[in-house]
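Undergrad: Pasting the sequence and the predicted coordinates here, then a few questions.
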Amino acid sequence: MTETKLTGLTPDIAEENIAALKTLFPDVFEEGKIDFDKLKQVLGDYVDDDKERYNFTWNGKGKALRLAQTPSSATLRPCVEESKNWDTTDNLYIEGDNLEVLKLLQKSYYGKVKMIYIDPPYNTGNDFVYKDNFSDTIGNYEKITGQIDNDGKSIFSNPETSGRFHTDWLNMMYPRLRLARNLLSEDGIIFISIDDNEVANLRKICDEVFGFQNFAGEIIRKTKSMTGDSGIGFNLQHENLLLYAKNVNHLILKGEEKDFSNYSNPDNDPNGDWCTGDPSAKSGGKSTYFEIINPYTGKPDYPPNGRYWAFSKETLQTYIQSGKISFKKNYSENERGFIFKRYKKDSSSMTNPVNSLFAIENNYMNQNATTELSRLFDVPYFSYPKPSLFIYNLIKFSTNKKDIILDFFSGSATTAHAVMQLNAEDGGNRKYIMIQLPEPILADSNIHKAGYKNICEIGKERIRRAGEKIKTETGKDDLDIGFKVFKLDSSNIRKWQPDTENLKMSLSDFVDNYVEGRTEQDVVYEIILKMGLELTVPVEEYDFNSKKVYSAGFGALMICVDDDITEDVSKGMIELHQKLQPEVWKVVFKDNGFATDSVKTNVRENLKTAGLAEESFTTI
């Protein structure tokens, strides 16, 4: 059996793209390299060689693209003590630089997220952009969260005087959006809140990342009602929300439910409830201009002046037979002699289209969000929060009851609040993934004095309080108001992060695979993540001859990172596999954990005989 070595790296997006290109155009590769002249010939009219063609670029775009494609060896460490309902919840709260976290989620959540909502920095000059370090994102993450430096700088302002005002913001957003797109399902959608500082640039990079044809629309949200003056006699009271689909041809939004109160069935029509409709149309011809004779009175009806019937003579007979046209026995001189029915069952949708101005009502303003947070906490903690009602409606418009919702600028976790509220009201089981950089809070602020050291602490506490409040108000005892906390960190496995400056020491460290201070649970969840399982899959422990085996996803993945592994472990795994009968089966062992090399060979052959695929035997 072939043995697979787990490298600890996230998928190499560039290599995967090249492999896809090689499958489509194998003839453009020479000795492993792409012959771009030949590729241009193959693509023909789809190549634009004009040097003055339309193009959106900026300083650092190339580096930002490479950053999105650079594999990561980082991991997400479980933090059970800060979680809620760890064993039963399907929700995730992840602390860390969202760029690195998005890379780590690529394998486990590729194409699985139905909706993304983000409220990124607006680049007003007073907020910040992430200063991505193109060579060491984990080291950079530790610095900006205060884990290494003691200067307290977790965020970087981006004043217009910097000379790179728009550039820094674009370099921050571009790689994150590219990674986010990979996570969207084919019918998925991303909502991005933004104001007029960067809305034009955001449209341009989204057109590139998602495709201009997948621009689904723009929603206007009223932010305030008080008057103000920018100095030129203008009062800005709104911000924008951009909508982009993964594939607009697969996107279906559901607005407010249609009002069918005027539908009824007074004549017991077997087609169900109906209301009176207009049988005429603005345009037509000889085939749709004719008299309709009432069989009870003999009186004719014609279309109104300048109009035509909305059906032909042939269709008229079909409508009469089906009951869609019903003749009256008694009616006044000015009335039409028949009823043209519009059936409720024939409505193309039970909902109206989403109105781009639905959020201009006062209850979507910032002050309502501030009030909402004040009711959960003693004092308001965020200057510009979004009302949960706003995101609640976005989720309602775009998701079904079992979908995954992602927010990778989660702030005070408004999106998680909205997911729980909607689930409580419609019986849904939507799952959320919140990602937030643990930005330290200024020591002299009221927030810090209240006991919250970083934004993540506020977000997690909001979810706890909002969940209990919703559960109490709705009486939904089975509502998932929990969340699993994971924190970004360097790999738990030594050989996945060797010290290149002291390679001899690194090689000797391989005897003990784990980084000092890391737990077996840390390692197990890193393996789950790197093997492509969702972080919320059930994990159970089994004991086979005093050796611990972890079963993830009801036997889909079995992990043993013990020492002195014997054949008894493989026998136990086989029995467990026969009992659980998962659709897929993978096993992972610690490479130096086997008692002898011959035991390793026997374990591998035992599992192969039991049906384990060759590529599914993996060591770390």
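TA: Thanks, I have the structure now. None of these values were measured; they are calculated from a predicted model. Residues are numbered from 1 along each chain as shown.
Undergrad: contacts, neighbours, all on C-alpha from now
TA: OK.
Undergrad: Surely residue 574 is in contact with residue 610?
TA: Yes - counting by C-alpha atoms under 8 Å, residue 574 does reach residue 610; the two are 6.6 Å apart.
Undergrad: which residues in the stretch 251-400 of the chain form strands?
TA: 274-276, 280-281, 292-293, 300-301, 308-309, 325-327, 338-343 (DSSP state E, counting those that start in this stretch).
Undergrad: then this one, side by side with the first:
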Amino acid sequence: MHSPDLTQDNIAKIRALFPGCVTEAAGEDGATTLKVDFDQLRQELSDSIVEGPQERYHLDWPGKRQAQITANAPIAKTLRPVREESVDFDTTQNLFIEGDNLEALKLLQETYLGKVKMIYIDPPYNTGNDFVYEDDFAESAAEFLTKSNQVDAAGNRLVANTESNGRFHSDWLSMMYPRLRLAKNLLNDDGVIFITIDDNEVSNLRNLCDYVFGEINFRALVSWQKKYAVSNNFKGIASVRDFILIYSKSDSFQNGLLPRTEASKVRYQNPDNDPRGPWKPVDYWNIASVDQRPNCVYPIVNPNTGETTIPQKKSWKFERTTHEKHVKEDKVWWGKGGKNSVPALKLFLSEVKDGMIPHNWWPHEEAGHTDQAKKQLDVLFDGVAPFDTPKPQKLLERIIQIANISQDDIVLDFFAGSASTAEACFRFAATQGVPVRSIMVQVPEACFPKSEGEKQGFSTIAEISKERIRRAGAKILEGECHPDWNRDVGFRVLKIDSSNMADVYYTPDDTTQADLLARVDNIKPDRTPEDLLFQVLLDWGVDLTLPITRETLHGKTVFFVAGTALAACFDTGVDEVLVKDLAARAPLRVVFKDTGFKDDATKINVKQIFKSLSPDTDVKAI
């Protein structure tokens, strides 16, 4: 009931490459496990090892090693469903996870490994006033809280990272590194991540992303004009733009095109009433010299004036045969009146790509600005926005277009804030008719005292996020929607909590007979059957948004996930009649509570019954 141990996964990868470098060795507790024989591995890599004081190019900071350990360490947590805070819980394809985003990323590793098409995050900018996460999974939650006394009003592991802190940049890097490492695992091969940041950490973030994603997968450093005006009272040089770093998972990523603007369409006209429609003139000269492109040096005659032009310095852009083809197809333009000495090529609007190639300067007219984002949130919340720093919908819709999202792709935002990304996914799907699945993650960070959020009755940022998604979805459904859209504006709320399994604090030597009787039921008493269902979905790596139905069979409640993908019964008194009924349905997986069987005979016979009636079913008891 733990998240994956990524250290063991890495050992398995080394073992696949160098089997002789992985051996069995006793750990500190005496248990024998697989270990890496680094002496042997060094021998295998003897020509490639850099060690000692030798100079090298690398990214380092105080706390990096601990951040790497944190990224790999497993956690004993689970996701608990909250129906009353969800919308269309049983049918929606969208998730909202409330809790620490590092824990959320660890819990999602099994289910969504390599399945996310796009990640967008707007992390703390590290301005000196932001909070960063104190990640310490080596000690229990109680020990950590008692020892550090660094939690906010909601009990979250958040601390202010002031500029006076001697580890100002290091703490921020230690917070970002494990999250980016785990996020990369979730991206599919043609996936992409977008990260907004300002001047404070843009250089460190780019170095960190080069380290995590590989410099070869850097796609762009975009400048987004977040403001359209500067106050006259500002002293110094004002910043009117933020940065957006774009990295892909691999070279398989192909960015999408942006819709053509009216300004770009105006360039295409039709002064000669060509039946092929609007066109624009393209230069016939090449930047190459006549010496570099001798095959593109030849005389061109203006048919209207008889004047001949022969390149002297720059060559033509096209070879002679191509030029002759242009002439034959009436694609050579000699200007109004036909008297230009140098021709141009007619490039028709119908021949160009369906959209425009993105560039790295995003003016506010095209990508929105912060004032516009605030006003959009004002409208949603009846005139007063409960969140101070939302991102504009134009910006996020532009990012989704560049990410080249297609049907049923997954978009993840694990610094969800006011959930602008969720609304952008709804809007994109509603206008394009392309269903997009979203996963939002937000820690229940307390609203600042006397803030608009607190005044409106929201105790945490996560509550604002969920309410924003509810209101945005309802508003979008009121408007005109694409007929091919599935109109899914719901979300399934899952909250991070401790494992559903009862904690065991005693070793066998310390356990009395009375303790054993108390351990008969290994499930915590406050956990529901649906809680257990979602822990099983996590452990088995089953999609957490699959539709769930309940049926009553022989007086017991049975959950069916996506029809026969999974059947689960966590009631007590399960007998062979129910087991045979479930086996007759031939589910892919079936799970029971270990203490839920009517008697020992039923528990022993379960696997035999399924082996006889449904041999392909995977059977589990928790």
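TA: Perfect, thanks for sending it. Computed from a predicted structure; not experimentally measured.
Undergrad: Can you pull the TM-score for these?
TA: Laid over one another, the chains give 0.85 as their TM-score (TM-score structural alignment, normalised by the length of structure 1), with 596 aligned residues with a C-alpha RMSD of 3.6 Å.
Undergrad: Compare residue 574 and residue 610 of structure 1 (neighbour count), which wins?
TA: Neighbours of residue 574 of structure 1 and residue 610, each counted by other C-alpha atoms under 10 Å, are more numerous for residue 574; the result is 18 against 15.
Undergrad: Can you tell me what that one aligns to in structure 2?
TA: Residue pairing (TM-score structural alignment): residue 574 of structure 1 is matched to residue 583 of structure 2.
Undergrad: list the helices and strands the helix or strand containing that match packs on?
TA: Under the assignment given by DSSP states H and E, the secondary-structure element containing residue 583 of structure 2 is helix 576-584. Helix 576-584 of structure 2 makes packing contacts with helix 600-613 when contacts are defined by 3 or more C-alpha pairs under 8 Å, 6 or more residues apart in numbering; DSSP states H and E.
Undergrad: how far apart are the helix it packs on and its match in structure 1?
TA: In the superposition against structure 1, helix 600-613 of structure 2 averages 3.1 Å from its aligned positions (mean C-alpha distance after the TM-score superposition for structure 1).
Undergrad: in the stretch 301-450 of structure 2, which spans are helices?
TA: Defined through DSSP state H, counting those that start in this stretch, the helices belonging to the stretch 301-450 of structure 2, from first to last, are 320-328, 364-367, 370-380, 393-402, 420-432.
Undergrad: check contacts around residue 12 of structure 1.
TA: Residue 12 of structure 1 makes contact with 69-71 under the criterion C-alpha atoms under 8 Å, 6 or more residues apart in numbering.
Undergrad: same check, this time on residue 325 of structure 2
TA: With contact set as C-alpha under 8 Å, 6+ apart, residue 325 of structure 2 has no partners.
Undergrad: give me that answer again for 10 Å
TA: With contact taken as C-alpha atoms under 10 Å, 6 or more residues apart in numbering, residue 325 of structure 2 is in contact with 331-332.
Undergrad: separation between it and residue 308 of structure 2?
TA: Separation of residue 325 of structure 2 from residue 308 of structure 2 (C-alpha to C-alpha, to the nearest Å): 18 Å.
Undergrad: neighbours around the aligned partner of residue 593 of structure 1 in structure 2, how many?
TA: Taking TM-score structural alignment for the superposition, residue 593 of structure 1 sits opposite residue 596 in structure 2. A count of nearby residues for residue 596 of structure 2, using other C-alpha under 10 Å, gives 18.
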